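Participant: Attaching a predicted model along with its sequence, questions to come.
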Amino acid sequence: MVTIDLNADVGETTAGDPVADDAAMVRLISSANVACGFHAGDPHDIARTVAAAVGNGVTVGAHVGYRDAPGFGRRFIDYAPAELADEVLYQIGALDALARAHGSAVRYVKPHGALYNAIVHHREQAQAVIDGIRAFGELPVMLLPGGVAVDLADKAGLRVIPEAFADRNYHADGTLVSRREPDAVITDPEVVAARVLQVATTGAVTAVDGTELRVAAESVCVHGDSPGAVELARGIVERLTADGVGIRSFL
């Protein structure tokens, strides 16, 4: 059977208000990118999300980001590399402590927001992120294919999990269309479901100009904070199941 991992960003509570229905999302996905408190999340709500993920057999990953709660981690910050490496390590360790309290552990890392986008081309920050992960251990890292972080992770001996996005548009060069542009996010459930099926069965995704990009993704992200996120995820699961594609963690 063809299988694909579905991941979603969860645990992103801000000022006590969740941006997504985490309890519903973790019943649909196979990997959970759990906020670590820097771009969003507080210890109690993060722990509750971890417990829900573990209870549903979902793999727990650390969604590390810039220390920028007011900007939700979506603004570039020009860090000193050593400081960024320490903050990545700190976030992984904090989440791992909560995960272990619920009988699990952090099994992979995925950078969030502006950090995720920066390390596609920003070599110093990419190296800092890899250094922070490597200081914790040999955790797989989920990345956009083709960026400098992929090469640096390979050199550090870390497994790279190539990722595609269900509800984001791509440029022909493989980068994501900026959220500042009107066509960045796809909201049509049928289009989103068809895109995930395309990734799972062909290893490709269609860019905004019609270019077919080879992504060979092992995981597909469904953004938890997108409009109607749970409905989008449910539609994806139903479409994949109907076409004989299984949903399974990459581990």
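Facilitator: Happy to help now that I have it.
Participant: contacts and neighbour counts: CA atoms only from here.
Facilitator: OK.
Participant: Okay, strands next: where are they in the stretch 151-251 of the chain?
Facilitator: Here the stretch 151-251 of the chain has its strands, by DSSP state E, counting those that start in this stretch, at 160-165, 204-206, 212-214, 219-221, 246-247.
Participant: Which elements pack onto the fourth one?
Facilitator: Helices and strands in packing contact with strand 219-221 are listed as strand 3-10, strand 160-165; criterion 3 or more CA pairs under 8 Å, 6 or more residues apart in numbering; DSSP states H and E.
Participant: That one: how far from the chain's middle?
Facilitator: 7 Å (CA atoms, centre = their mean, to the nearest Å).
Participant: related to what we said a few turns ago, pipe the helices and strands packed on strand 219-221 into CSV and attach distance to residue 58 and mean neighbour count per row.
Facilitator: Below are those laid out as CSV (distance: least, CA to CA, whole Å; neighbours: other CA atoms under 10 Å):
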stretch, distance to residue 58, mean neighbour count
strand 3-10, 9, 24
strand 160-165, 16, 23
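Participant: So which residues of the stretch 101-250 of the chain form helices?
Facilitator: Using DSSP state H, counting those that start in this stretch, the helices assigned to the stretch 101-250 of the chain run over residues 113-118, 123-136, 148-155, 189-202, 229-242.
Participant: quick one, which of the strands of the stretch 151-251 of the chain is nearest to residue 124?
Facilitator: Distance to residue 124, taken as CA to CA, is lowest for strand 160-165 among those, at 18.2 Å.
Participant: how about the helices of the stretch 101-250 of the chain in CSV, adding distance to residue 22 and mean neighbour count?
Facilitator: Compiled in CSV, the helices of the stretch 101-250 of the chain are given as follows (distance: least, CA to CA, whole Å; neighbours: other CA under 10 Å):
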stretch, distance to residue 22, mean neighbour count
helix 113-118, 18, 21
helix 123-136, 25, 22
helix 148-155, 29, 19
helix 189-202, 19, 19
helix 229-242, 9, 19
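Participant: closest to residue 174 out of the ones you listed?
Facilitator: The nearest among these, by CA to CA, is helix 113-118 at 11.5 Å.
Participant: ok, and what's touching the closest one?
Facilitator: 65, 66, 72, 73, 74, 75, 76, 110, 125, 126, 143, 144 (CA atoms under 8 Å, 6 or more residues apart in numbering).
Participant: what about the fifth one, which SS state?
Facilitator: Taken by DSSP: H, G, I helix; E, B strand; the rest coil, the conformation at residue 74 corresponds to coil.
Participant: for comparison:
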Amino acid sequence: MPEIFLNCDLGEWESPAQTAALMPYLHMANIACGGHAGTSESIAHCQQLADAQKPFAVSTGAHPGVADINGSRGRNLPEGFTVDDFTSLLELQLTRYISGADLNHIKLHGALYHLTETDANFRHAFLAFVRHKSLISIVCLAGGEVAAEAESRDLPIIPEVFLDRHYQSNGQLLERKHPDAVITDSSLITDRLEQLTHTNSLTAHDGSLIQFPDHYDHLTACVHSDSPNSLEILKAARSYLNQE
């Protein structure tokens, strides 16, 4: 049975009060660092909140993304986006990030997360960048291409599943434009956690089963800060894991 840690993308579009409300229920916080969202002030604020948690501080990591385009919130790539643009973006945002927060892991946001799953050139560039930074764990899609290639290169990963998003049968997330893309029912969240902890699997939107690799001894489960009912979802998820 894999150990499960809760993570959340923070410093994005939630209010400072919402950030503070969510933090006590997390094990890991992915902090936006000035691409799709985030400022030097919000990075430092998130780190202060993470450090203040008792009895253990919340582990913090960088959450780089592409700039917001027409309200896409970093889910669309700029036209003509290249590998060089990608690596420059990572360098710039991590430089900004480490001036205000501890770098324990990295999780790409939105379009970049999906780009490295689907394009080998960007995936290779990302893993080369992480290797150069040394000892940063990569939060990446459980059972995905980044996870598999990172493991083949002996890079540390934290495989990720999504509690508040439905999956397609191929293991990718259901597109956000789909009316059932986001899960808001906290009781369904605990059902998903129970399935994860006991069968290492999740049920896709079409009813098919997504089985995650057996060798994972830990997983991180994501709840998005801007999802409806995110606080209640995290409370229910943390309560279930504490009982387990």
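Facilitator: The structure has been received and is ready for your questions. Quick caveat, the model's predicted, so the values are computed rather than measured.
Participant: Next, the TM-score between them, please.
Facilitator: Put the two chains on top of each other and the TM-score (TM-score structural alignment, normalised by the length of the second structure) is 0.88; 235 aligned residues with a CA RMSD of 2.1 Å.
Participant: Return a selection command, for use in PyMOL, containing the buried ones of the contacts of helix 113-118 of the first structure.
Facilitator: One line in PyMOL is enough to select the buried ones among these; burial here means 16 or more other CA atoms under 10 Å:
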select buried, resi 65+66+72+73+74+110+125+126+143+144
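Participant: possible to save the helices and strands packed on strand 219-221 of the first structure as a markdown table with distance to residue 244 of the first structure?
Facilitator: Converted to a markdown table, those look like this (distance: least, CA to CA, whole Å):
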| stretch | distance to residue 244 of the first structure |
| --- | --- |
| strand 3-10 | 9 |
| strand 160-165 | 20 |
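Participant: Looking at those strands, which is nearest to residue 227 of the first structure?
Facilitator: Comparing those by CA to CA, strand 3-10 comes nearest, at 13.5 Å.
Participant: so which of the helices and strands packed on strand 219-221 of the first structure comes closest to residue 82 of the first structure?
Facilitator: Using CA to CA, the nearest of those to residue 82 of the first structure is strand 160-165, at 22.1 Å.
Participant: Output the contacting helices and strands for the closest one.
Facilitator: Counting by 3+ CA pairs under 8 Å, 6+ apart, strand 160-165 of the first structure packs on strand 141-143, helix 148-155, strand 219-221.
Participant: swap the cut-off to 7 Å and go again
Facilitator: strand 141-143, strand 219-221 (3 or more CA pairs under 7 Å, 6 or more residues apart in numbering; DSSP states H and E).
Participant: okay, these in CSV with distance to residue 158 of the first structure next?
Facilitator: CSV is the format used below for these (distance: least, CA to CA, whole Å):
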stretch, distance to residue 158 of the first structure
strand 141-143, 7
strand 219-221, 16
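Participant: Relative to residue 132 of the first structure, which of those strands is closest?
Facilitator: Once those are compared by CA to CA, strand 141-143 is nearest, at 11.4 Å.
Participant: residues in the second structure aligned with the closest one?
Facilitator: With TM-score structural alignment applied, strand 141-143 of the first structure matches the range 138-140 in the second structure.
Participant: post-alignment, the matching stretch versus the first structure, mean distance?
Facilitator: Here the mean offset of stretch 138-140 of the second structure against the first structure after fitting is 0.6 Å, by mean CA distance after the TM-score superposition for the first structure.
Participant: That stretch: how far from the chain's middle?
Facilitator: That offset, for stretch 138-140 of the second structure, works out to 7 Å (CA atoms, centre = their mean).
Participant: cool, stretch 42-49 of the first structure as well?
Facilitator: The answer for stretch 42-49 of the first structure is 18 Å, by CA atoms, centre = their mean.
Participant: The helices of the stretch 101-250 of the first structure: which one's closest to residue 91 of the first structure?
Facilitator: helix 123-136 (9.5 Å).
Participant: who does that closest one touch, helix- and strand-wise?
Facilitator: Counting by 3+ CA pairs under 7 Å, 6+ apart, helix 123-136 of the first structure packs on helix 81-101, helix 148-155.
Participant: Now those in JSON lines, please, with extra columns for distance to residue 45 of the first structure.
Facilitator: What follows is those, written out as JSON lines (distance: least, CA to CA, whole Å):
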{"stretch": "helix 81-101", "distance to residue 45 of the first structure": "11"}
{"stretch": "helix 148-155", "distance to residue 45 of the first structure": "30"}
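Participant: For residue 225 of the first structure, which of the ones you listed is the nearest?
Facilitator: Nearest of those (CA to CA): helix 81-101, 20.3 Å.
Participant: Which positions in the closest one come out as buried?
Facilitator: Result for helix 81-101 of the first structure [16+ other CA under 10 Å]: buried residues 81-82, 84-93, 95-96, 98-99.
Participant: which position in the first structure aligns with residue 210 of the second structure?
Facilitator: Residue 210 of the second structure maps onto residue 213 in the first structure, by TM-score structural alignment.
Participant: mind giving me JSON lines with the strands of the stretch 151-251 of the first structure and columns for distance to residue 131 of the first structure?
Facilitator: Formatted as JSON lines, these follow (distance: least, CA to CA, whole Å):
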{"stretch": "strand 160-165", "distance to residue 131 of the first structure": "14"}
{"stretch": "strand 204-206", "distance to residue 131 of the first structure": "30"}
{"stretch": "strand 212-214", "distance to residue 131 of the first structure": "28"}
{"stretch": "strand 219-221", "distance to residue 131 of the first structure": "23"}
{"stretch": "strand 246-247", "distance to residue 131 of the first structure": "31"}
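Participant: which stretch among those strands comes nearest residue 44 of the first structure?
Facilitator: strand 219-221 (24.6 Å).
Participant: Mean deviation, that closest one versus the second structure?
Facilitator: Averaged out, strand 219-221 of the first structure is 0.4 Å away (mean CA distance after the TM-score superposition for the first structure).
Participant: That strand aligns to what range in the second structure?
Facilitator: Under the criterion TM-score structural alignment, strand 219-221 of the first structure matches residues 220-222.
Participant: For the matching stretch, report the contacting residues that lie outside it.
Facilitator: Here stretch 220-222 of the second structure makes contact (CA atoms under 7 Å, 6 or more residues apart in numbering) with 4, 5, 6, 7, 8, 158, 159, 160, 161, 162, 163.
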